[in-house]
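1. 3D, please:
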Amino acid sequence: MSVRKRKWATASGEAREAWIVDYSDHEGDRCIKTFAKKRDADAFAAIATVEISQGIHTPASKTITVAEAGEDWIKTAEANHLERTTIDEYRRHLDLHIVPRLGRTKLADLSVPMVRAFEDALLADKRSQSLVRKIRVSLGSIIADAQERGHVSRNVVRELRSRRKRGKEKRAERRQKGKLRVGADIPAPTEIRALIEATEEGQFQALFLVGIFVGLRASELRGLRWEDVDLKKRELHVVQRANIHGDIGSPKSEAGHRTVPITPKLAAVLTKWKLASKKSDLGVVFSTRTGAVLDHANLMQRSWWPLQLKAGVTKPVLDESGRPKCDEDGRPMVQAKYSGLHCWRHFFASWCINRVADGGLELPAKVVQARLGHSSITVTMDTYGHLFPGGDDSERLADAEGKLWGQG
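-> You can find the predicted model right below:
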């Protein structure tokens, strides 16, 4: 392997120079790689020498681009029969973020600084820390898939990750998001009462009540079957869910398979709905007029948001400068306060956690974890730990302080 300087002149007579690394790979084929600086050429030569001796070096001329590797990665995901929603997310990461910035780059030319610059560019485009992390994970998976196919020897994303403190990014994300707040992320009990009073008998009333008193995920609500609802024992079994495409599948994790008790009034509402509802071929509790799985977006736009407007659970519509907007008659414009359905699950969690004196159930953390179907207690405590009531130890603190001061 040799590193040498090459000089030449352009057609216009302009002098140029570059550093050439001339070597043979582990298959005996001659390879040449050009660098603008000698230090970069020397660094590449040192790494290539070790890789060639280990039989893992892949010259840039024999590798493929990031875009081509991305397509192979998608095919692998499809061959492994991953969920459509997962493959759709992979496709968005690839087409919207990875290919536009790195698509033409050869895998062998990728470096840790390039990946870091890629992350910085995403953050500069106002992408959230959480999204950037997911996109980087997808890029790492693309390279890992290409490694298995023999297209590249190193996974620079893994090298980037190894240099970072474990858990540092997740802590930064949590700081950025902040803790869930009642009245902002979690409907307050007064708002829930107003919403319950505003609901009319029928499918959405039953769906809404199951959401706030059982805490199912939106996908679990939409995939719930009558055979999994035991009205006599007043309990509900979570054994399946429906993804955003309406495909039926297993819960998110093993812990997602669970049994949750239901309240007497909710059991009465479900009994009435069962008698009034049309039988679905899928056997689901909540369905369209044709018996299909309910569409998530339609639930929000046609039922959830109008219910909030009816119940007065609203927030002002703001203009670009953050000031409240008014309609043509000068009246303040309002919109539904809670955009998604996940706030129902947040309320259920807070209801389980709150003290009995405050209208809650005051359940232990492990019970809350089981009812929510979280994979670990860490997930429960990271999300809702701040809601658990803390003891008032002011009197004990004062007493202990007095003893230290010699007053006890």
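2. from here on, just use CA atoms for contacts and neighbour counts.
-> Noted.
3. which residue ranges of the stretch 201-350 of the chain form strands?
-> Secondary structure of the stretch 201-350 of the chain (DSSP state E, counting those that start in this stretch): strands at 229-230, 235-238, 241-242, 248-249, 258-261, 314-316, 334-336.
4. what's the first one packed up against?
-> With contacts defined as 3 or more C-alpha pairs under 8 Å, 6 or more residues apart in numbering; DSSP states H and E, strand 229-230 has these neighbours: strand 235-238.
5. do the fifth one as well
-> Helices and strands touching strand 258-261, as assessed by 3+ C-alpha pairs under 8 Å, 6+ apart, comprise strand 235-238, helix 365-372.
6. which positions within the shortest one qualify as buried?
-> In other words, strand 235-238. Applying a neighbour-count criterion of 16 or more other C-alpha atoms under 10 Å, one finds E235, L236, H237, V238 buried in strand 235-238.
7. identify the residues contacting the second one.
-> With contact taken as C-alpha atoms under 8 Å, 6 or more residues apart in numbering, L236 is in contact with D228, V229, D230, T259, V260, P261, I262.
8. one more, so I can put them side by side:
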Amino acid sequence: MPVYKDESKKKNKWWYEFEAGKKPNGKRNVIRKKGFFTEKEAKAAMVKAESEYYEGTYVDPSKTKFGVYLLDQWLPIKSLAGSTKEMYDSYIRNHVLGSLIAETPLANLTIIMIQDYIQMLKEKKIVIGKKKPKESSLSPNTIKKIYSIINTSLNDAVTMKKLKENPSKKIINKPANQKTKSTVWNQAQIRKFVEETEGKSRYSLAFRFTLMTGLRQAEVLGLRWKDVDFEKSVIRVQQTITHDGKTLKDGAKTDSSVRPVKLDVKTMNTLIKHYNMQQLERKQIETKVAEKKAAGKSFYNGRQYRDHDLVFCTVFGTPCTPRNLSRAYNSLLKEIDVPKITFHELRHTQATLLLTKNVHPKVVSERLGHSSVKITLDTYSHMLPEMQEVAAECLADVL
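-> Down below sits the predicted model:
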């Protein structure tokens, strides 16, 4: 068990090395570490490292910088939904790269470093808005997401034996989500919105459909006609669109999100009318293209109909981007006297309405695609007091 002294150095002269079997290519695997102040310190460290090696607990200190590990080694192999992976990539590039922890070798990360980094995020200022840019701080939820990425990646580094322990686990005052109560519509407001927006936008039905099903925006825009069972009045969520609207992907956010959702007769009849209208649009476009071809006239290739089998799409059959759907929604919202809620809060509105109407939480959970009833109850816990009142009234009627 040799320990050596490097006379060329003024301090930290001692180092050790020992042979640890063979590498996959058959060459000797030598473990060495430098930088010890005394011979005794070097020997103690070597005994510990050698013991850990033979016990199978030794972790070779990684020289890979944390930022490189995140983007080049961890994220590419991490099993995540497409939209989630895009979000992680954005957070890493915009908020982790360029920081001290990103430039630090994985093995050298410390609790204090990560603690200081989280504090830096809390104090960080960003500019939002293009037309009227203004300075803002990162939200607690954004900081929590960034911390979760770091923590998960370091847990995986421990699993892969790139690290001995995860320093981010031990920081104090870990970031937490800031719980905000969603605004939802009551029955009168839902009815007012549906009645006053009918036929005013190409996507009016998409908004009514979201209120009826509670689908996520990516699920609404990924829905295909082959996912609609007209005989059983059921849709099956089996495809989504990415946040940028460029890619349609099989599956959904989670395994539990791939699900059937029952629809009412009125919504199904509306879908049938919508399908017929869509087919008429397609025929008109294809007829125009054929006429121009026959006349030898040039036409823009993008104006041909491209069938993606989508229920909600552009006039040319191509996917509608989430951004354009939100624009259409917000434009309609300006014209109607109802509380301004986000597109995602249409989903919350549906769930809240069902719970207050005494629909069993398990049924609501299944419609929403939650992996457990607990998630549903935690998300909509603000509705529990009202549900308690309904329960009390039911008991009063019986007793």
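9. circling back to that earlier point, T58 of structure 1: which of the buried residues of strand 235-238 of structure 1 is nearest?
-> Distance to T58 of structure 1, by C-alpha to C-alpha, is smallest for V238 among those, at 48.7 Å.
10. longest strand of structure 1?
-> Looking across structure 1 with DSSP state E, the single longest strand is strand 15-24.
11. can you list the buried residues in it?
-> A18, W19, I20, V21, Y23, S24.
12. can you pull up the most central residue in structure 2?
-> By C-alpha atoms, centre = their mean, structure 2 has its centre lying nearest to T84, at 3.3 Å.
13. let me know the helix or strand that that one is in.
-> Per DSSP states H and E, T84 of structure 2 falls inside helix 82-91.
14. that helix against structure 1, how far on average?
-> Once superposed with structure 1, the aligned residues differ from helix 82-91 of structure 2 by a mean of 2.5 Å; criterion: mean C-alpha distance after the TM-score superposition for structure 1.
15. how far out from the middle of the chain is that helix?
-> The chain centre lies 7 Å from the centre of helix 82-91 of structure 2; the measure is C-alpha atoms, centre = their mean, to the nearest Å.
16. and after it, which helix or strand comes next?
-> That would be, after helix 82-91 of structure 2 and using DSSP H and E, helix 100-103.
17. and that next one, what other elements does it pack with?
-> Applying 3+ C-alpha pairs under 8 Å, 6+ apart, one finds that helix 100-103 of structure 2 contacts helix 66-68, helix 111-123.
18. which residues are in contact with it?
-> Contact with helix 100-103 of structure 2 is made by K65, F66, G67, V68, V96, L97, L109, M113, I114, Y117, as judged by C-alpha under 8 Å, 6+ apart.
19. who wins on neighbours among those residues?
-> Taking other C-alpha atoms under 10 Å as the neighbour criterion, F66 ranks highest of the contacts of helix 100-103 of structure 2 with 27 neighbours.
20. that residue contacts N108, doesn't it?
-> No: if you go by C-alpha atoms under 8 Å, F66 of structure 2 and N108 don't touch, sitting 9.2 Å apart.
21. re the thing from before, tell me the one of the contacts of L236 of structure 1 nearest L139 of structure 1?
-> Nearest to L139 of structure 1 out of these is T259 (C-alpha to C-alpha; 37.9 Å).
22. who are the neighbours in contact with the closest one?
-> T259 of structure 1 touches E235, L236, H237, V238, R371, counting by C-alpha under 8 Å, 6+ apart.
23. mind putting those into TSV with distance to R30 of structure 1?
-> What follows is the contacts of T259 of structure 1, written out as TSV (distance: C-alpha to C-alpha, whole Å):
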residue	distance to R30 of structure 1
E235	70
L236	67
H237	64
V238	61
R371	63
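24. go through structure 1 and flag its longest helix.
-> Secondary structure assigned by DSSP state H gives helix 129-148 as the longest helix of structure 1.
25. need the contacts of helix 100-103 of structure 2 in JSON lines (columns: distance to V338 of structure 2).
-> Shown next, in JSON lines, are the contacts of helix 100-103 of structure 2 (distance: C-alpha to C-alpha, whole Å):
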{"residue": "K65", "distance to V338 of structure 2": "51"}
{"residue": "F66", "distance to V338 of structure 2": "48"}
{"residue": "G67", "distance to V338 of structure 2": "46"}
{"residue": "V68", "distance to V338 of structure 2": "48"}
{"residue": "V96", "distance to V338 of structure 2": "40"}
{"residue": "L97", "distance to V338 of structure 2": "43"}
{"residue": "L109", "distance to V338 of structure 2": "51"}
{"residue": "M113", "distance to V338 of structure 2": "48"}
{"residue": "I114", "distance to V338 of structure 2": "45"}
{"residue": "Y117", "distance to V338 of structure 2": "42"}
